[in-house]
Structures are given as C-alpha cells and as structure tokens.
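*Asks:* Task: produce atomic coordinates for the following.
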Amino acid sequence: MSDLLLTGATWYAEDGTATTGDVHLRDGAVAGTGRTDAPKGTETIDADGLVLLPGLVDLHTHLREPGREDAETILTGTRAAAVGGYTAVLAMANTTPVTDTAEAAERVLDLGRAAGYADVVPVGAVSKGLEGAELAELGLMHRSRAQVNVFSDDGHCVADGRLMRRALEYVRAFGGVVSQHSQDPSLAGPQACCHEGELSGRLGLPGWPSVAESTVIARDAMLAEHTSSRVHVAHVSTAEGLDVIRWAKARGIRVTAEVTPHHLALGTDLLTGYDPVFKVNPPLRPTEDQEALREGLLDGTIDAVATDHAPHARHDKEHAFVDAAFGMLGLETAFSVVHDLLVADGRLGWADLARVMSVGPARIAGLVDHGRPVAEGEPANLVLVDPAATVTVDRAATQSLSRNTPWHGRSLTGAVHTTILRGRVTARGGEPTTC
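*Replies:* I've put the predicted structure just below:
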C-alpha cells in the first residue's frame, strides 16, 4: 500500500463550505478526512495554510508531439502541467500527423501514460487533416482505447456549416462534443493578427473583427439546437461573442465556453512594441472585452478556464510580428494568473475557482476521475496551492522546451505547492518529481 497524509489542509465543497483537517491518501484514492488512521511512518505533507483543490484540468493544450518535438514533447509538456497543478490535459489534434485516426489517438494516449505526469486525453480532429472538407474517423476514435470524446480542428475554424452539422449529429450518438475555433476565415482573413480597431490601423497590422468570432458562435449554437447536440466555444475573446453564448444558454442550447488566462489579463496595449510573444490566436482584445470576459467567468456564462498552451521554438516565434507563429505558454502560470487577478481580491471564491479550472472542464470532457470532491473513496487527483506565496515568472526556468511566455518578469500572488496524481506526488515546490 502507498500512503500519503496531508495535514492541516483547507478544502471547499461546491457550495463554498470550508473544512480544515487532515486528508489520508491510500492507493490512489482518498482513504479518509479529518482525524485519520494513517499508518506509522506514512509520508506527510504539512498543508497548514494551504488550500486543497481537485487537480486542475486543461481543456486546451498543444503538446506538439508527434511532429514538432523541437517545441514540446508530451513528456516536457506534462512536466509543465504537473508544475502548474494539472492532473489532466486535453491534447489538441494539430500535430504531424494530425490526430484524425484511432491509431493516432492511441499513440498520444500511450505517450502520455509513459510520461506519467498527467493524464493526457487526446482530442480528435473534426476533419481529415484539419482541412475542413471531410469528417475524420470520429466514431472509430471514440471506440478506440483512447475513448476520444472531444473533437476540434483548433487552429482552424470548421467554417463549412454542412460539415459542422454532420459532426454535431455524429458525436450526439455517443455524447461527444465539438470544440470550435470560432473564426470566420472570410471575415478575419489569413493574415489577421490584431484586434480590428484604431490600434490595428495605427500599427499597420491586419485586423480581426469581433464579428468574425460572434457570427460563428451564433451559427454553431443554432446548429447545436437543431441537432440536439453539444458545442463548446474554445477561447472566447470578445464581449460580442460572450453575448451570443449568454443568449444561447438562456435559450437552453447545449453550449459551453472557455476563456484563457491571457484573454482575461492581457490587452491590446501590449502590441505597441510589436513583441511577437504577444501574438496569439484569437488576438488580445481591448479593455472592455477583458472586463466582459471576467464578468462572464464570474457569473457562470463561461464554464472553464483553459490555457491554450502553445509552445513554439525560437525560430518560429522570433520574427516580425505579422510573420511570427501564434501562441503563448500557459500551463505553469494559469493558476497564479487567475488567482492573482480574481481570487486574491475576493471576486472569485475557492469553490468557484475549482469549478472553472477543474470540475467544469472535467465534466465537459467526460473525465469521471477528475474534478472530484475531497471525500472518502474519491480519486486522489489533487493539488495543494499556497494563496500567500508570490511567484516571479522566469522564462528560463520553464519546464517547457519553449520560452514564449507572456508573463516573464511578472510577480503573481498565489502558487502551486504540490500536485498529486492518483495519490502520487508529481510536482512539488515548482519542480516535477521523478516518475
């Protein structure tokens, strides 16, 4: 038997009720809480002053393997995930080859299991080769060992309404969900890299209008209603898109949505220096959009925080802004950013933080062993966080192979202390353990 005792931790029920006490973990599950009968000599972690949460779940991670192991591997990406408090990550399909077959999905699953730092859940492509022309093997991927339940052409919008309708009809049969990159390519254009407005004109950068996002969300919501299926809005970035999601939910349509830490906390003013680290897809938005997204997260319109962790090698990122690759690192900093922005000042409670960074994402993805309460018999996928700690982000110290973090040099309040996957410590004090 493997035993671990967390002493003096504080955890929260879904209704916000707090409990402080000991938590005994045995053989990958919670063996007891409060006064426990852990055997003599049990490894102990002093959790006094720490908050115990269900392990974080990321709905949107780019691990780059196979195909771009110079930017990230499943091993390095999941080490970063463990340091960031994640026990499960959903690996996006835009690899080389694309995850559009059962065999490709099983390969990603096996690489994740071999790494051992987090559960790696493959996301299947909606279309073959991400080309938006023909459906990928949705059913075969779902019935494979990988049991794929989430499908996305992320990086590309499923722009063809007929193909999107067929995908929604197909996944409805097994309770799957299509995660859409909401970008009308005819409105945003292939070179769009900056929010369309006064700033894009002044900087001479091709603009991406808010309507390119909101019109796709509206179409997909109506298709989800028509097919009685589920659609998930990836990385919503505009107040206009949020309004459509709010309308769809009020109508009873089965739509969920995620927001990234960088769209919550970073704005278009950062683009004035043309630093390509701030080039992301969808682009950073003005203050009014950031504020709307924060309110949407607080009022429950947005269901989850997802990192859109997008590592890039230096030779892909260090270019003129318009030519640089899209994307930012996110796994190691997401908790601290959200805590610093919304929890430290009391706007987001601990139970709600768990809801948007663990419980909600796990439910959307259908992960039954993650996002679970701290209670006897539940899986021991957990994270201890220190609300009082301050972390200064150093890109040179990241576990990722890439260095494109937008948070370099920033000091954030709140840090991950210890990450636990099935009762085993995978990261402690900002460093991964030996798996």
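*Asks:* okay, CA-based contacts and neighbour counts for the rest of this
*Replies:* Fine.
*Asks:* for the stretch 1-150 of the chain, what spans make up the strands?
*Replies:* 3-12, 18-26, 29-34, 43-46, 51-54, 56-61, 86-91, 119-122, 150-151 (DSSP state E, counting those that start in this stretch).
*Asks:* Name the residues of the helix or strand following the shortest one that are buried.
*Replies:* If you walk from strand 150-151 toward the C-terminus, the next helix or strand you reach (DSSP states H and E) is helix 161-172. By neighbour count, and taking 16 or more other C-alpha atoms under 10 Å as the criterion, the buried residues in helix 161-172 are 163-172.
*Asks:* same deal with stretch 167-186?
*Replies:* 167-172, 176-185.
*Asks:* Out of those, flag the one nearest to Ile74.
*Replies:* Ser179 (21.3 Å; C-alpha to C-alpha).
*Asks:* mind listing what that closest one touches?
*Replies:* Counting by C-alpha atoms under 8 Å, 6 or more residues apart in numbering, Ser179 makes contact with 150-154, 231-234.
*Asks:* Top of those by number of neighbours, please.
*Replies:* Within the contacts of Ser179, Phe151 tops the neighbour count with 30 neighbours, counted by other C-alpha atoms under 10 Å.
*Asks:* before we move on, back to that, which two among the buried residues of helix 161-172 are spaced furthest apart?
*Replies:* Leu163 and Arg172 (14.3 Å).
*Asks:* What separation do you get for Asn404 and Arg202?
*Replies:* Distance from Asn404 to Arg202, counting by C-alpha to C-alpha, to the nearest Å: 25 Å.
*Asks:* more crowded one of those two?
*Replies:* Each of Asn404 and Arg202 has its neighbours counted (other C-alpha under 10 Å); Asn404 has more, 25 against 9.
*Asks:* run this one through as well so I can compare:
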Amino acid sequence: MNAAVSTTTAVPVVLIRGGRPYGEDVADLLLEGGEITAVGADLEAPADAEVVDADGCIVLPGLVDLHTHLREPGGEEAETVETGTRAAARGGYTAVHAMANTTPTADTAGVVEQVASQGETAGWCTVRPVGAVTVGLQGERLAELDAMASSRARVRVFSDDGKCVHDPVLMRRALEYVKSFDGVIAQHAQDPRLTEGAQMHEGVVSAELGLAGWPAVAEESIIARDVLLAQHVGSRLHVCHLSTAGSVDIIRWAKQRGIEVTAEVTPHHLLLTDEEVRGFDAVFKVNPPLRTAADVEAVRAGLADGTIDIVATDHAPHPRDAKDREWDQAAMGMTGLETALSLVQATMVDEGRLSWRDVARVMSEKPAEIGRDEDQGRPLEPGSPAHVLVWDPRPSQPVDPAEHASRSRNSPVAGRELPGRNRLTVHAGRITVRDGALAGA
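*Replies:* Just a heads-up that it's a prediction; the model follows:
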C-alpha cells in the first residue's frame, strides 16, 4: 500500500464535539462512511468513534484552492503532488486545482489524467488538474480542451497561468469552446508588451530603487478586454490573482452589467505591499507584483463586498537556488497553502471585514462552484461529503517555513506572528491532519 494512503486512513467514525460551525452556534458533527450524518447539540458518540474536542474552534467545510502549482511533472525539485497535497492538508484544504505550467505542459488528456491519478494515490486531498488553454502555453493554438474535459480528470478550468492569453482572437475562441461543457477560462492578466523586463510594481518605490516598473494598466487592460469578450460570447471568465484597485473597479463594473466573470485575490496581496521590495529579498518577487497600500486596501474592500469572489493561494514553490540570487535573476512566486487561512483571518476576519461564514464562501463554497467540484464546498449538514476543517482562531505563532510540509521554503511571511491553528482536516471521512501535524506521518 502506498505510504501516503496508509497514513491518511482514518477510523470510520469521527465525532467533532462542541465546535462552532461557521463561527455560529455550538454544535457537534458526526462523520460516518465519508459523509456528515448528523449535526446537533450533545450527539451521542458511537462506540467506535474518535471524539475530537473542538471547544472554541470554528468548523468549516474543507478549503478549496482554485490556483495551486504542484510542479509535477517536471519540477519535482520544487514540489511534487505528494508534498504539495500534504501542504494543502496542513493548510485545511481538501481540494486543490493544479496549474498547467508543468513539464510536459498539462495540455493533453494524458498529462491531466496523470496528475489526477497521482493525487488519488497520495490521498491527502482531491487534485483537480487545470488544463492549458494553448499548446505548450505558447499562445499560438488551442490545446486539446475537449479531450481534457472528457477525460477521467474532468477538467473544467483552463489557464495558461504564468503567461497571458494575449491574442484576442485566440481568447475569444477559447471562451466560445468551453461553453459546450460548462468550462471556464482562468486568465493570467498581464500584457506582455507592457511588462517587458519588469521587476516590480511601477510606482514611487520602483523609481527610488531603479527597478523596471510593472504598471497596473498591464493587468487592468487585459481584464477590461476579456470581460467584454466574455460578454460578447456569453461565456464564463475567471480572473486570476487580481492585484490592483483599477482591476477591482473593472470587475465591479462588469458584474453590474451582468457579465459572467469571477475573480480571485491571493493572501499575500491582502497583506504585503511593494515596500517589502526595498530589502531586495527575492522572496517578495512575485507575479503579479506586490502593489501599493492603496491597492491592498482596494482588494480587501473588494473581497469584503463580494466584487472579488474567492481567495486563491497561487502557491508557487521554488527550490532555494531559484530564489537565493540577485533580484533580477530570481524566480517569481511564493508558497501559500499552509498560511492562507491565517492570513485571511489576520487581514479580514480579525479586522471585522469578513465573518467565518464569509470565509467558508470565499475559500470553500465559491471556489468549488467555479471549478465545478460537485462534492466540495458543500454545507455542513447531513448528507454532505465529510470534507471538514476544524480551525482554532485563538493561538498565534511565528511562521517557520522549515516546519512546512511543502518541499520549498519561499514563504513571504516567514517569521511573522500569525493567528490560528489547524486542529483537524478531514478529507472524504479520513483524518489527514491532527493538531497541525499530518495524521500518522
């Protein structure tokens, strides 16, 4: 038996005692046979149940990440499906969508089926592959969208993330094509001509540091074009890692017009600004770049009022030598799976901008809806699959990437004191995490 499968095999019955589902009234949850079978006060524990004391804890549906880089195949020095899903489980995730920028690219049915199969073997959480929009992410011709959609992996999200589908004709064709199977195009909004050689957000800090600037309009112009294309063809568009105040305004305008567009923000764009770049620590080099304090305020407000639909990590692991070099030579990206909920708690819940029920919406229910994950993000009620997170919001501790399950250590919040601790992750009725540690590992 695969080692990961054996460590995630749980007792068949779990009683979560005295937690607060969605941060509201105290209730017990009984999990049996991979389902929630009862919710209520003072439930009787079956003789064979593992009883989990959740006093003072928040109980949520398992988190769903629509934007994860697992790097396998081809980038195993940074992450594998096994290590990435371990990190996801520790962060409270029961499903992740694995981006297509692998080697070979996930642009065929064979590659996406391989990734999904590796996720099943690992067993720590559900892995839903994201298919590439174009062959090899080259932006020249459409990939095998229908073949990936009809494969065993049932791909519904397609993205060239890391690269923008810049050709408007190709983007229109992709939006038209995925309508037939209710797919969605997730766009990496970055005009390549406006960001040639760009190293950080274009503004006061970039000018003072002498680094080539990455203008906000490079993101905003692509989003504006794409929402109009989505309106024209009547298709679903999802905007990846939105980062500017102007982008929030465009999404808000599009939704007011009834355009079928959704958007995500990353945890690091809810917290960090371009001021971090002053130390030239390449851990803060990311795509899109860290923006201004005004942009951070705008994306927080957009998430709070529902303009931005979800939080997605854009977990982008890199080996040490890819980050430990001169700024202009360093890779872009940050890890995020194991700290995402703490960052959302710190920036949104503890600041009174989101309730815990809102957190369930933006980190579980809505991501599952966008990705068409039928068994994820379901209500905490009898009959729902047993994908559950028990989160203790009270403790706080400094982030130590050396303790993370991810193979990479490029966390932008290393050493920061963050709130909350994962008490329990349950995936399909199996306990994967107990008190912050991988179950049985």
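*Asks:* Got a TM-score for the pair?
*Replies:* Superposed pair, TM-score by TM-score structural alignment, normalised by the length of the first structure: 0.97. Supporting alignment: 430 aligned residues with a C-alpha RMSD of 1.1 Å.
*Asks:* what would the strands of the stretch 1-150 of the first structure look like in JSON lines with distance to Ala212 of the first structure?
*Replies:* JSON lines is the format used below for the strands of the stretch 1-150 of the first structure (distance: least, C-alpha to C-alpha, whole Å):
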{"stretch": "strand 3-12", "distance to Ala212 of the first structure": "39"}
{"stretch": "strand 18-26", "distance to Ala212 of the first structure": "43"}
{"stretch": "strand 29-34", "distance to Ala212 of the first structure": "45"}
{"stretch": "strand 43-46", "distance to Ala212 of the first structure": "49"}
{"stretch": "strand 51-54", "distance to Ala212 of the first structure": "36"}
{"stretch": "strand 56-61", "distance to Ala212 of the first structure": "21"}
{"stretch": "strand 86-91", "distance to Ala212 of the first structure": "25"}
{"stretch": "strand 119-122", "distance to Ala212 of the first structure": "28"}
{"stretch": "strand 150-151", "distance to Ala212 of the first structure": "21"}
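*Asks:* can you tell which of the ones you listed is closest to Ser400 of the first structure?
*Replies:* So among the strands of the stretch 1-150 of the first structure, strand 56-61 is nearest, using C-alpha to C-alpha, at 12.3 Å.
*Asks:* Where in the second structure does that closest one align, residue-wise?
*Replies:* The aligned range for strand 56-61 of the first structure in the second structure is 63-68, by TM-score structural alignment.
*Asks:* Kindly provide the distance from the equivalent of Ala216 of the second structure over in the first structure to Gln183 of the first structure.
*Replies:* Under the alignment (TM-score structural alignment), Ala216 of the second structure maps onto Ser210 of the first structure. Relative to Gln183 of the first structure, Ser210 of the first structure is positioned 9 Å away (C-alpha to C-alpha).
*Asks:* How about Asp243 of the first structure?
*Replies:* 16 Å.
*Asks:* And Ile420 of the first structure, by the same measure?
*Replies:* 37 Å.
*Asks:* What separation is there between the alignment partner in the first structure of Glu403 of the second structure and Asn281 of the first structure?
*Replies:* For Glu403 of the second structure, the aligned position in the first structure is Ala397, judged by TM-score structural alignment. Distance, Ala397 of the first structure to Asn281 of the first structure, using C-alpha to C-alpha: 25 Å.
*Asks:* neighbour-wise, which of those two wins?
*Replies:* Neighbour totals were compared for Ala397 of the first structure and Asn281, and Asn281 leads with 22 against 10 (other C-alpha under 10 Å).
*Asks:* which residues does that one contact?
*Replies:* 155, 193, 326-327.
*Asks:* aligned partner of it in the second structure?
*Replies:* Applying TM-score structural alignment, one finds that Asn281 of the first structure aligns to Asn287 in the second structure.
*Asks:* my guess is that match is in a strand, correct?
*Replies:* No: counting by DSSP: H, G, I helix; E, B strand; the rest coil, one finds Asn287 of the second structure to be coil, located in no strand.
*Asks:* Please report the distance of it from Leu424 of the second structure.
*Replies:* 32 Å.
*Asks:* same check, this time on Pro267 of the second structure
*Replies:* For Pro267 of the second structure, the distance to Leu424 of the second structure - C-alpha to C-alpha - is 21 Å.
*Asks:* All the helices of the stretch 201-350 of the first structure, residue numbers only.
*Replies:* Under the criterion DSSP state H, counting those that start in this stretch, the stretch 201-350 of the first structure contains helices at 211-227, 239-250, 261-265, 287-298, 314-317, 334-338, 350-354.
*Asks:* if we compare the ones you listed, which one ends up closest to Ala82 of the first structure?
*Replies:* Comparing the helices of the stretch 201-350 of the first structure by C-alpha to C-alpha, helix 334-338 comes nearest, at 11.7 Å.
*Asks:* give the contact list for Val283 of the second structure.
*Replies:* Counting by C-alpha under 8 Å, 6+ apart, Val283 of the second structure has contacts 323, 333-334, 410-412.
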